[in-house]
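Q: Need coordinates for the below:
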Amino acid sequence: MKKISYRDALRLAIHEEMARDSRVFIMGEDIEDPFGGSYKVTKGLSTEFGNKRVRNTPISELAIAGAAVGAAITGMRPIVEIMYLDFMTLSMDQIVNQAAKIRYMSGGKVKVPLVIRTQEGSGNSSGAQHGQCLEAWFAHIPGLKVVMPATPYDAKGLLKAAIRDDNPVVFIENKMLYSIKDVIPEEEYFVPIGKANVIREGTDVTIVSYSRMVHEALNAASDLMEKGISAEVIDLRTIAPLDLDTILKSISKTHRLVIAHEAVVNGGIGGEIAARVIEEGFDELDAPIIRVGSKEAPLPFSPILEKHIVSNAQDIVSAVEKVVYQLVGGE
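A: Okay, here's the model as predicted:
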C-alpha cells in the first residue's frame, strides 16, 4: 500500500495502461512536458512515451474530440484531456452526436473506446466560464458513461476501467481534489463503472453524493453525529449508469434521503435520482426528499461570493435536519 495524491493516482493509471497497450495514447492542450497539462496530471508522460503517444493539440476542442473519435473507431484507444469542462461545449457535436451514437448506429460493429478527461468545480476563483458543473448534460445522453471519482483510490481504479471500456466515457475530475491523498494498493486493481460505494454506515438518513461533495457529505455526517443523527453516506462514483439499487437498499434502512452535488439544483442529477426513488421506492420514504446544490447563479469570480453561491457541508446539515425533524412536507 502507498499513499499518493488524486493527481498522481490518475497519472499512474494512464502510465500503467500506456505501458500495457500500445494503442493507448493521450492528446490535449499543453499536455506534453515541461507543462504536463493544466493540472499537471500528464507531467512526465511525454518524456517517457514520446510525443507520438502524448500529443499536444491545437487550441480547438472540436478538433481534439473529432480526431479522438476517428482514432477510436479505427482501432486506437485514445484518452483526451479537455482543459475545463466548460470548454466541452465547443465539442458537443463530436461527443453527443458522434461518439455516443456510432456503436448503436452501426449495430454494434463499430466500437468507440474513448475516454474524455476533464475537470470542473469551484474553489479557486475560476469564474463563470471555468468552474461550471455540467455533468447532467452528459448523463442525459444514451451511449455515454459519466464517471466522477471522489478519492485517489477510485480515481485510479475507475480511470483504468474507463480506458479498457469499449464505449465512450466522460471522466470528470474536480480541481479541488487533485492534491488530496489516499492509500492505494501497489498491485493492479479496478473499480467497476456503475457501482456506488457506501462509505459511511448510518441509520437515520441517507446522503447521496459524488465527486468533491462526497467530502462535504462526510463532514456533514460527522457534524450530524454530534447532534445525535446517524447519516449513511453513499458515493455514487458514476452518474451514468446510475446505481439505483444501492440507493434504494440504503433508503429501506434510513427512510430519508438528501442528495447533494456542487451543480445547481435546477436540472441537476439530483432531480433524476429523486424521481427514480419516488418511482421505485416511494413507500420506503418517511419524509420528502431534499436536493442540495449551488445557488441559481453564474459562478462568481470573487472568492467571497463564490463561497456564498456554492453548496457545502452546512447546507447538507440543514437539509438533513429538515427531513429528520419533519420540517418540510409534514408536521
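Q: From here on, just use CA atoms for contacts and neighbour counts.
A: Will do.
Q: elements contacting the host helix or strand of residue 118?
A: Using DSSP states H and E, residue 118 maps to strand 115-120. Where contact means 3 or more C-alpha pairs under 8 Å, 6 or more residues apart in numbering; DSSP states H and E, strand 115-120 is packed against strand 77-81, strand 169-174.
Q: okay if I get those strands as JSON lines plus distance to residue 308 and mean neighbour count?
A: JSON lines is the format used below for the helices and strands packed on strand 115-120 (distance: least, C-alpha to C-alpha, whole Å; neighbours: other C-alpha atoms under 10 Å):
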{"stretch": "strand 77-81", "distance to residue 308": "30", "mean neighbour count": "25"}
{"stretch": "strand 169-174", "distance to residue 308": "19", "mean neighbour count": "25"}
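Q: how about a markdown table for the ones you listed, with distance to residue 313 added?
A: Converted to a markdown table, the helices and strands packed on strand 115-120 look like this (distance: least, C-alpha to C-alpha, whole Å):
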| stretch | distance to residue 313 |
| --- | --- |
| strand 77-81 | 30 |
| strand 169-174 | 17 |
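Q: And the strands in this protein, which stretches?
A: Along the chain, counting by DSSP state E, strands occupy 2-5, 24-28, 54-56, 77-81, 115-120, 145-147, 169-174, 181-184, 197-200, 205-209, 231-235, 238-240, 257-264, 290-294.
Q: so can I have TSV of those strands showing distance to residue 155?
A: Below are these laid out as TSV (distance: least, C-alpha to C-alpha, whole Å):
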stretch	distance to residue 155
strand 2-5	10
strand 24-28	17
strand 54-56	20
strand 77-81	15
strand 115-120	11
strand 145-147	9
strand 169-174	8
strand 181-184	10
strand 197-200	13
strand 205-209	16
strand 231-235	13
strand 238-240	11
strand 257-264	18
strand 290-294	23
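Q: I'd like the structure of this one too, to check against the first:
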Amino acid sequence: MRSITYLKAINEALDEALANDACVFLLGEDIGVYGGGFGATQGLQEKYGKLRVRDTPISESAIAGVAVGSAMTGMRPVIELQFSDFITVAMDQLVNQAAKIHYMYSGKANVPLVMRTAAGSGTGAGAQHSQSLENWTAHIPGLKVIQPSDAYDAKGLLHAAIKDNNPVMFYEHKLLYKTIGRVPEESYSIPIGVADIKRSGKDITIIATGIMVSKALEAAEIVEKFGVSIEVIDPRTLVPLDHKTILTSVKKTQRVIIATEAVKSSGFGAELASIIAESKLVMNLKAPIVRLGGEFVPMPAQKLLETYAIPQVESIVEAIKQIIPEVEV
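A: Next comes the predicted model:
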C-alpha cells in the first residue's frame, strides 16, 4: 500500500466520486481554476469541467442554499467552505433546511449533501479562521458529523459521506493536510458511526478527536517508556457516535482522558464525559475523568500564544501524570 498525504487522499476521493456518479458535483469558492484554498480540488475542474466543479461567488449562504436545493432534486453536491468559521454564514441553510427537510417531509425527501471545510488552528490565521466549531453541528438532529484524523480515514469516510442520503458535515484539520498515511489506490468506504482503536493499551483510555489523535499517540509513546500503557480511541464520527467502542475501552482501563482542540467550555468533550458518567462504568473508575480542550479565548494569531490556547502533547502527558502520579516523565 502506497503512502500519500491527507490532502491527496481527499483529492482522490473527490476524483473517484466524480468519476463513478454523474450526480456528484462540487461547488465552492476558488475550487476550480485555483484548486481550492488548500489544494484539495487541484486538477478536478480541468478533468470534469466547469459544470461539475463550480467556482462560486463569496457567499456561503448561497453555496449551501444551492446544495440543499440540488440535493433535494437527486444530485449529490459536495460543497467546500474554505474555513470552518464561515459555516456561521450558512447556518440557516444547513441547520434549518438541510437538517430538517427529511423529517418535515415525512421521509419523502432526502438532502444528500456533504459540506467539506478546513478547521482548527496551527497556521496563525487568527480568530476568524482558526476555530473548531464541529460541536455546533453535532448539536443539530439531522446532521452527521465526521472528523477524520489521518489520510486513510479521510478518503474512506469522504466516500461514505458522499454516498450517504443525509447531510454530512466533514471537518478536515488544516495541519493534517500535509501528514502522510498508507492509503489504498482503489476506492473504498469506511462505515459512518464506527470508532477506531488507534492504539491498544490497558492503563488509560484517551478519547481524542481530529488533530488530538496524533498528539495522543505521541504522548502514549512518551509514557510507554515509563511503563504506562495507553489506549487511544478515535471516534472518527461525532454523529453518529460509537458508544460501544468507547465504553468497552473504558471498562478495560478504568481511567479516561478526553482531548479535543475545540474550546473546552460546552464542548464535545463534555458529551463524551457524560456518556461515561451516565453509564454503570462510572462506579468502577479508578480516577476522575479528565477533559482537555481549548482555552475560552478567541484564537490568537501569534504562533506561540496559539499553542498556549489549545492542548499540546505536553498537556496530555501532564494529564496522564495527574491520573497516575507515579509516572515520572
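Q: how much does the strand holding residue 118 of the first structure stray from the second structure?
A: Compared with the second structure after the fit, strand 115-120 of the first structure shows a mean deviation of 0.5 Å (mean C-alpha distance after the TM-score superposition for the first structure).
Q: what's the closest of the helices and strands packed on strand 115-120 of the first structure to residue 195 of the first structure?
A: Among these, strand 169-174 comes nearest to residue 195 of the first structure, with 14.8 Å by C-alpha to C-alpha.
Q: which ones are touching the spatially most central residue of the second structure?
A: Centroid check for the second structure by C-alpha atoms, centre = their mean gives residue 147 as the closest residue, at 1.4 Å. When contacts are counted by C-alpha atoms under 8 Å, 6 or more residues apart in numbering, residue 147 of the second structure touches 170-172, 209-210, 236-238.
Q: swap in residue 115 of the first structure?
A: Here residue 115 of the first structure is in contact with 78-80, 162-163, 168-171 (criterion: C-alpha under 8 Å, 6+ apart).
Q: which residue sits closest to residue 1 of the first structure, ignoring its sequence neighbours?
A: residue 185 (4.4 Å; C-alpha to C-alpha, 6 or more residues apart in numbering).
Q: how long is stretch 202-213 of the first structure from one end to the other?
A: 18 Å (C-alpha to C-alpha, to the nearest Å).
Q: same question, stretch 120-130 of the first structure
A: Stretch 120-130 of the first structure: ends 7 Å apart by C-alpha to C-alpha.
Q: For it, buried residues please.
A: By 16 or more other C-alpha atoms under 10 Å, the buried positions in stretch 120-130 of the first structure come out as 120-122, 125-127, 130.
Q: any chance of the residues you listed in TSV, plus distance to residue 327 of the first structure?
A: Output for those, formatted as TSV (distance: C-alpha to C-alpha, whole Å):
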residue	distance to residue 327 of the first structure
120	33
121	31
122	30
125	35
126	36
127	35
130	37
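Q: mind listing the helices for the stretch 51-200 of the first structure?
A: Ranges of helices within the stretch 51-200 of the first structure are 61-73, 92, 102-105, 135-139, 152-164, based on DSSP state H, counting those that start in this stretch.
Q: what's the closest of those to residue 14 of the first structure?
A: Closest to residue 14 of the first structure of these, according to C-alpha to C-alpha: helix 152-164, at 7.3 Å.
Q: That closest one vs the second structure, mean deviation?
A: Counting by mean C-alpha distance after the TM-score superposition for the first structure, helix 152-164 of the first structure comes out at 0.2 Å.
Q: chain center to that helix, what's the gap?
A: Distance of helix 152-164 of the first structure from its chain centroid, counting by C-alpha atoms, centre = their mean, to the nearest Å, is 12 Å.
Q: Which secondary structure elements does it sit against?
A: For helix 152-164 of the first structure, the packing partners by 3+ C-alpha pairs under 8 Å, 6+ apart are helix 6-20, strand 169-174, strand 181-184.
Q: what's the angle from the first one to strand 169-174?
A: If I follow you right, that is helix 6-20 of the first structure. Counting by axes from the mean of the first three to the mean of the last three C-alpha atoms, to 10 degrees, helix 6-20 of the first structure lies at 150 degrees to strand 169-174.
Q: For helix 6-20 of the first structure, which residues meet the burial criterion?
A: 6-15, 17-18.
Q: likewise stretch 297-314 of the second structure?
A: Within stretch 297-314 of the second structure, the residues scored as buried using 16+ other C-alpha under 10 Å are 299-301, 306-307, 309-313.
Q: Rebuild these as a markdown table, extending it with distance to residue 251 of the second structure.
A: Below are those laid out as a markdown table (distance: C-alpha to C-alpha, whole Å):
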| residue | distance to residue 251 of the second structure |
| --- | --- |
| 299 | 36 |
| 300 | 38 |
| 301 | 41 |
| 306 | 35 |
| 307 | 33 |
| 309 | 31 |
| 310 | 28 |
| 311 | 25 |
| 312 | 26 |
| 313 | 25 |
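Q: just those residues now: which is nearest residue 36 of the second structure?
A: Using C-alpha to C-alpha, those come closest to residue 36 of the second structure at residue 301, 22.5 Å.
Q: List the residues that contact the nearest residue to that closest one once chain neighbours are set aside.
A: Excluding the flanking residues, the one nearest residue 301 of the second structure by C-alpha to C-alpha, 6+ apart is residue 126, at 4.0 Å. Contact analysis of residue 126 of the second structure by C-alpha under 8 Å, 6+ apart lists 299-302.
Q: Many thanks, have a good one.
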